[in-house]
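J.: sequence and predicted structure are below.
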Amino acid sequence: MGRMMSSLQAGLFLQVVVVLQLLSSQAAAQGSWKLLNKNAGIAAMHAAVTHFDTVIMLDRTNIGPSAIKLPGGRCRKQPLERISKTDCFAHSVMFNPRNGGVRPLFVFTDTWCSSGQFFANGMMVQTGGDFEGNRKIRTLAPCAAGGNCDWTELKEPLAVGRWYSSNQLLPSGIRQIIVGGRAAASYEFYPKRKPGEGAFKLGMLAGTDNLYPFVYLLPNGDLFIFANRNSVQLNWGSGKVVRNYPIIPGNPRNYPSAGSAVLLPLTSQTGFGVAEVMICGGAAAGASRTGNVNAPASASCGRMVVTAGNPKWAMSNMPIRRTMGDMINLPSGDVLIINGAQNGFQGWGKANNPALNPVNYNPTTGRYQVFAKTNIPRLYHSTANLLSDGRILLAGSNTHQFYTYTGKFPTELRVEAFSPPYLQNGNRPAMTGWPRTLKYKQVFVVTFNVPARNGGVEVIMNSAPYVTHTYAQGQRQVKLKTTAPVKAGRGWSVQATAVPGATIAPPSYYIMFLVQNGIPSNGVWVKQNN
């Protein structure tokens, strides 16, 4: 009898172990969340990851006290400031995602709803804002976590005020185009192409639901520009609209409707000549005009090959409807859709029913997968950035005019990281050798170790975008031509070929990943030169 009970107990124990293993496997397949800092000092309205693996975070200045003071008793004395003309609080910080450390930065003019992009040398160029910051240009040459880099305000102004505009690095790597903004149906360049150059009109930017337009550099050097439901191909050199694209079905997609967009990976298999955009979600048509904060957000996504001879939108539906979501090119080649709300639109207190579950989209299969949810709502003025270790950094969310720590959705100062399922895979490759700089068309070798060799291997590069208001400005991913792995000592090596030119990947710093069978290594920073 004792032996029978012992066998029964052993069988039950084995069943419990199997169930626990199954639950653990299911949890790993959904990813995981980790709180990095309970109070970063500011609600990050804007965020960008530097090539030192530090993160520039910005809010706006006309918000009164933040939760972090400027160091050494320093104060900002700004007579044009609307709230605090003498302000001893920081409105920008440098964040260290490795240990959660925060260092205050000094920004002088209002950066509310501004735009930005990195230059080829890694310098952040940050443009526009509101009030006294409307025509300002600011720069920050980034540094490591222990450095003392800070913002510099330039005397040279923008040609017109830019509030809710978008920036795109051009193929030179030393010039950006700044597109749109409130009451600014135009674009301009920084630096100017010639002394006294002004702004250039672009009619499609007039109207509503067209702020923070989606702008992507195409393989031929032209720009794809999308606003509301319309899109064009612009030859920015001549100033001519080369063609108008079909109108995307459904609802408006840009601010304040707050859809999101991504340029799908450019690949060597197509000679880097095929560019496809994907645009998802947004508020219901008319929601922002009528103030309907309960209107269900859109679940629809559209894909269009914008380099095709006869481009058309191919539509699908996300498993979770979403406005104010962010779309991120993951190193696996998938797209992560994260943050936002299921009802309402962009604005102070204009949305509810947070979308707490990220969704993964596989561009090859067209399939969506729901990942593990967070318990921190990320609504208006929140950000999502890819880190070089493969995690996603989430910060911000402030649906109030000032910092407000009460109510249904208090101002959010916590910073967290989402680890996609590929970070729970025990068979992740580890890069052991790679070039620190690249020239176009360069053939180079990457060495790596991996617990078990299986499946295909590819080398990819991701840019470091400036993320704000559901749009990652300058985001792009390129998949390089990569040979089959060969044994190299105790590890492996592959031969890869850099992209053919600057219209595919403008000179800049990129995160390089080695990906085996959809599982990426930790990324490393490389500098793409001319």
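T.: Happy to help now that I have it.
J.: rest of the way, CA atoms for contacts and neighbours
T.: Will do.
J.: got a list of what the spatially most central residue of the chain touches?
T.: Centroid-nearest residue in the chain, with C-alpha atoms, centre = their mean: Ala472, separated by 3.7 Å. By C-alpha atoms under 8 Å, 6 or more residues apart in numbering, the contact set of Ala472 is Val262, Asp326, Met327, Ile328, Pro465, Tyr466.
J.: and those, which is closest to Gly302?
T.: Gly302 has its nearest neighbour among those in Val262, at 10.7 Å by C-alpha to C-alpha.
J.: element containing the closest one, please.
T.: Assigned by DSSP states H and E, Val262 belongs to strand 260-263.
J.: that strand - contacts with which helices or strands?
T.: Contacts defined by 3 or more C-alpha pairs under 8 Å, 6 or more residues apart in numbering; DSSP states H and E place strand 260-263 against strand 276-280, strand 326-329, strand 471-473.
J.: here's the one I want to compare it with:
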Amino acid sequence: MKILGALVVLMLMHSFYDLVDAQGSWQILNRNAGIACMHAAATHYNTLIMLDRTNTGPSQIRLAGGKCRNQPLERILKNDCWAHSVMMNPVSGAVRPLTVQTDTWCSSGQFFDNGMMVQTGGDFEGLRKIRTLKPCPPEGNCDWMELAEPLAKGRWYASNQLLQTGTRQIIVGGRNEPTYEFYPKRRAGEGAYYLSVLDGCCDNLYPFVFLLPNKLLFIFANKDSVSLNWETGKVVRKFPTIPGNPRNYPSAGSAVMLPVSYTTGFTRGEIMVCGGAANGASRTNNVGAACSNNCGRIVATAAAGGWAMENMPIRRCMGDMINMPNGEVLIINGAMNGFQGWGKASNAVLNPVNYNPNAAAGRRFAMWAKTGIPRVYHSTASLLADGRVIVAGSNTHQFYTYTGAFPTELRVEAFSPPYLGANYNAYRPAITGAPIALKYNQVFTMAFTVGVRRGAVTVYQNSAPFTTHSFSQGQRSLHLKTSVPVRAGAGWSMQVTAAPNNSLAPPAWYIFFCVQNGIPSKGKWIKQNN
């Protein structure tokens, strides 16, 4: 009886899948995707856009149909018949070559409301370029287009965030560029705007940028952060400096905004920043310096308050943080020593770590199954609608190098978290009915089936970010209000209330997950309209 009582208590305290010793599993999807994936984004057609730089020389996949890229400004191959971008089918693992004309090295991106990827900046001839790709089904032939319109400033190591219209992005920072600008411009001839938090000598590239529920932007660089009214250009609040080490490139921490929930009236925007290189490591070339093991959380929508710190079970830099389908956070990839750069990392972190933000302090982290493939500098991680995480890339060399420590990595893996284990099939919901598009505050019916009804059922809405250099640009997750499920024929149905406004969910395609007691369904792509 004592054992039974303890089990009941555990079921009340934790998600159902925590009750067994399940750590997830790994599967290699493609042993040679042709390119080392530096940038990645999952599309609403359930394909994966993958990008590398163009100035690596030959990749291992040729452009289709004998096509070649003729780029007189290219520094390696001016006549280049090799692809540096591919579209991947994450079910079959098949890849299709895509064509980029200018260098996308350390560039940025974000989807528009119609699903079109806008990809900005890069190096050398790509520094001020804007590229677009309108995704298509796996059997389609969509490809990159380069726009004639340039960025106002060169953007190398910048970050993008979709704004409330769904048709405009803010592009923040870049090497030697402590400014931000908009695409498309808000008026003819509009330029860039200085922002002091982006200024300084180092560790401030690929700034962490989030659109908060209060309509402001949270912008974090190095150790400092501000909230910015992007419409007026006014800095509304300067936050306390985060304790410890620097967090942005090349120190390579990572960040997420924790799920914004109806339980707090969708008003609480809490940012979590984890890991990064040791103080001064990149400036002194201290490649053996131990990476940080701490994380900080701050409520960026509060009028006051500072960082609440806690420690991860393992130190990490160059990790990726992902909002998962059940409101938790996955920390994956990276190294325990060094910083971002060619040959600057050692002691790869092979174990993903799960973080439950709602658990009691000291019980939030869980170590999951390790991979056999190191993923350090220039690696990516992307959440798919089926609940898996696609992990790709890792190239610590200037060119493709297949020998020595951390050789250029062309393999693509899928990590299946414990909730996808066979033990949970009976408890995993399956969405059988939901709209294809929503308006704000719309109350809609979600129908689902499930083998065994046990525990609370709720809905999470996750964005499709652009992932590069340890930061998923545009990533967000919403915890939506639901009614108590009722029987509906052979299944169940419940009423779900959509997000109330476009500061919470800018118009775009989102993945909606039905979650029973921590076990998510396969996601359904739904278009959020204004």
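T.: Everything's here; your move. As the structure is a prediction and not an experimental result, all values here were calculated from the model.
J.: helix or strand right after the strand holding Val262 of the first structure?
T.: Heading C-terminal from strand 260-263 of the first structure, the first helix or strand you meet, by DSSP H and E, is strand 266-267.
J.: what range does that following strand cover in the second structure?
T.: On the second structure, the counterpart of strand 266-267 of the first structure by TM-score structural alignment is residues 260-261.
J.: average offset between that stretch and the first structure?
T.: Mean deviation of stretch 260-261 of the second structure relative to the first structure after superposition (mean C-alpha distance after the TM-score superposition for the first structure): 0.5 Å.
J.: ok, now which ones touch Pro313 of the second structure?
T.: Asn293, Phe365, Met367.
J.: what does Trp342 of the second structure give?
T.: Residues counted as contacts of Trp342 of the second structure (C-alpha under 8 Å, 6+ apart) are Tyr377, Asn395, Thr396, His397, Gln398.
J.: export these to TSV and tack on secondary structure, neighbour count and distance to Asn358 of the second structure?
T.: Output for the contacts of Trp342 of the second structure, formatted as TSV (DSSP: H, G, I helix; E, B strand; the rest coil; neighbours: other C-alpha atoms under 10 Å; distance: C-alpha to C-alpha, whole Å):
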residue	secondary structure	neighbour count	distance to Asn358 of the second structure
Tyr377	coil	32	31
Asn395	coil	26	35
Thr396	coil	24	36
His397	coil	19	40
Gln398	coil	13	42
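J.: Thr54 is in contact with Asn96 of the first structure, correct?
T.: Yes: using C-alpha atoms under 8 Å, Asn96 of the first structure is in contact with Thr54, at 5.1 Å.
J.: the lengthiest helix in the second structure - contacts with which helices or strands?
T.: Counting by DSSP state H, the longest helix found in the second structure is helix 2-13. Packed against helix 2-13 of the second structure by the contact rule (3+ C-alpha pairs under 8 Å, 6+ apart) you find no helix or strand.
J.: what residues of that helix count as buried?
T.: For helix 2-13 of the second structure, the neighbour count (16 or more other C-alpha atoms under 10 Å) marks no residue as buried.
J.: got a list of contacts for it?
T.: Contacts of helix 2-13 of the second structure (C-alpha under 8 Å, 6+ apart): Leu19.
J.: ok, which stretches of the stretch 251-400 of the second structure are helices?
T.: Using DSSP state H, counting those that start in this stretch, the helices assigned to the stretch 251-400 of the second structure run over residues 281-284.
J.: list the contacts of the counterpart of Asp209 of the first structure in the second structure.
T.: Alignment note: Asp209 of the first structure maps to Asp203 in the second structure; criterion TM-score structural alignment. Shown in contact with Asp203 of the second structure (C-alpha under 8 Å, 6+ apart): Ala221, Asn222, Pro246, Arg247, Asn248, Tyr249, Pro250, Ser251.
J.: with Ala261 of the first structure instead?
T.: Phe214, Val277, Met278, Ile279, Cys280, Asp326, Met327, Tyr471.
J.: CSV for those residues, including distance to Tyr405 of the first structure?
T.: Supplementary listing: the contacts of Ala261 of the first structure in CSV, determined by distance: C-alpha to C-alpha, whole Å:
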residue, distance to Tyr405 of the first structure
Phe214, 32
Val277, 38
Met278, 36
Ile279, 33
Cys280, 31
Asp326, 24
Met327, 28
Tyr471, 26
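J.: just flag the most distant two among the residues you listed.
T.: Spanning the widest gap among the contacts of Ala261 of the first structure are Val277 and Asp326, at 14.3 Å by C-alpha to C-alpha.
J.: the two - which one has more neighbours?
T.: Shown here are Val277 of the first structure and Asp326; by other C-alpha atoms under 10 Å, Asp326 has more neighbours (30 against 19).
J.: please name the nearest non-neighbouring residue to the counterpart of the more buried one in the second structure.
T.: Under the alignment (TM-score structural alignment), Asp326 of the first structure maps onto Asp320 of the second structure. Closest residue in space to Asp320 of the second structure, ignoring its immediate chain neighbours: Ser470 at 4.7 Å, by C-alpha to C-alpha, 6 or more residues apart in numbering.
J.: and the strands in the stretch 401-530 of the first structure?
T.: With strands called from DSSP state E, counting those that start in this stretch, the stretch 401-530 of the first structure shows them at 415-419, 430-433, 437-438, 443-449, 457-462, 466-468, 471-473, 477-479, 481-482, 486-488, 491-497, 508-516, 519-520, 524-528.
J.: tell me how many other residues crowd Glu148 of the second structure.
T.: For residue 148 of the second structure the amino acid is Ala, not Glu. Using other C-alpha under 10 Å, Ala148 of the second structure is surrounded by 9 other residues.
J.: tell me the residue in the first structure aligned with it.
T.: Checking TM-score structural alignment: Ala148 of the second structure goes with Lys155.
J.: in three-state terms, label its match for me.
T.: Recorded secondary structure, Lys155 of the first structure: coil (DSSP: H, G, I helix; E, B strand; the rest coil).
J.: ok, it to Ala199 of the first structure distance?
T.: Separation of Lys155 of the first structure from Ala199 of the first structure (C-alpha to C-alpha, to the nearest Å): 18 Å.
J.: hmm, back to that, shared neighbours, Asn96 and Thr54 of the first structure?
T.: Common contacts of Asn96 of the first structure and Thr54 (C-alpha under 8 Å, 6+ apart): Ala145.
J.: which residues touch the closest residue to Ile373 of the second structure other than its chain neighbours?
T.: The shortest distance from Ile373 of the second structure to any non-neighbouring residue, by C-alpha to C-alpha, 6+ apart, is to Leu350 (7.3 Å). By C-alpha under 8 Å, 6+ apart, the contact list for Leu350 of the second structure reads Asn333, Gly334, Lys370, Thr371, Gly372, Ile373, Pro374, Arg375.
J.: all set, thanks.
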